[in-house]
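A.B. asks: prediction below, plus the sequence it came from.
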Amino acid sequence: MTDLKLELKEKIIEQLNLEDVSVDDIGDSDPLFGEGLGLDSIDALELIVMLDKDYGIKLADPKEGRQIFESVETMATYITQQKGA
């Protein structure tokens, strides 16, 4: 799971072009939206595309994304659960 979290941080930085952010700047449980990393709804759409493209996971309900994209930790847990299903 640690490798997946690191991979997710790298992909988030790359996908969203966060040039001023490093992997070390993103804590596993830091909020990705709002006060944390400060992502917005456009970024959420990019993350949905990333899940589909990189992990083959399609979100049927975009409202699910709010819980899934809460933090790197919640994303890693969701991906692990989907891959195990």
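C.D. replies: Noted; the coordinates are in hand. Numbers count the residues shown, from 1 in each chain.
A.B. asks: every contact and neighbour count from this point should use C-alpha atoms.
C.D. replies: Noted.
A.B. asks: buried stuff in stretch 57-69?
C.D. replies: In terms of neighbour count (16 or more other CA atoms under 10 Å), stretch 57-69 has its buried residues at 57, 65, 68, 69.
A.B. asks: now, those that are in helices?
C.D. replies: Residues of the buried residues of stretch 57-69 located in helices (DSSP state H): 65, 68.
A.B. asks: next, the one to line up against it:
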Amino acid sequence: MSNLQLEIKQMIIETLDLEDIEPNDIVDDEPLFVEGLGLDSIDALEIGLALQKRYGIKLKADSEDTREHFASINALAVLIESQRAI
């Protein structure tokens, strides 16, 4: 697990106040929503705000790309890396 994936996992746990989950419980390529971690649309909004604050990432709520970026920890890491390169 890279430092960025670990950072993202810790941010999600802190942002959503997931008390019973450790970073190692979240699989990098498993879905974050519905199956997998089981998050919902409200959780997505909170994660989106946390990403904007922490990494300065701009997201469009109704964009299909945004849905793809939120598919997994790995997808979020790719998004963050791509924004850092700009």
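C.D. replies: Perfect, thanks for sending it. Everything numeric here is computed off the predicted structure, so don't read it as measured data.
A.B. asks: what strand or helix carries residue 9 of structure 2?
C.D. replies: Using DSSP states H and E, the element containing residue 9 of structure 2 is helix 3-16.
A.B. asks: also residue 52 of structure 1?
C.D. replies: Using DSSP H and E, residue 52 of structure 1 sits within helix 41-55.
A.B. asks: if you count neighbours, what's buried in that helix?
C.D. replies: Neighbour-count burial for helix 41-55 of structure 1 flags 43, 44, 47, 48, 49, 50, 51 (criterion: 16+ other CA under 10 Å).
A.B. asks: and that helix, what does it pack against?
C.D. replies: For helix 41-55 of structure 1, the packing partners by 3 or more CA pairs under 8 Å, 6 or more residues apart in numbering; DSSP states H and E come out as helix 2-15.
A.B. asks: the helix it packs on vs structure 2, average offset?
C.D. replies: Taken against structure 2, helix 2-15 of structure 1 registers an average deviation of 0.4 Å after superposition, with mean CA distance after the TM-score superposition for structure 1.
A.B. asks: perfect, I'm done here.
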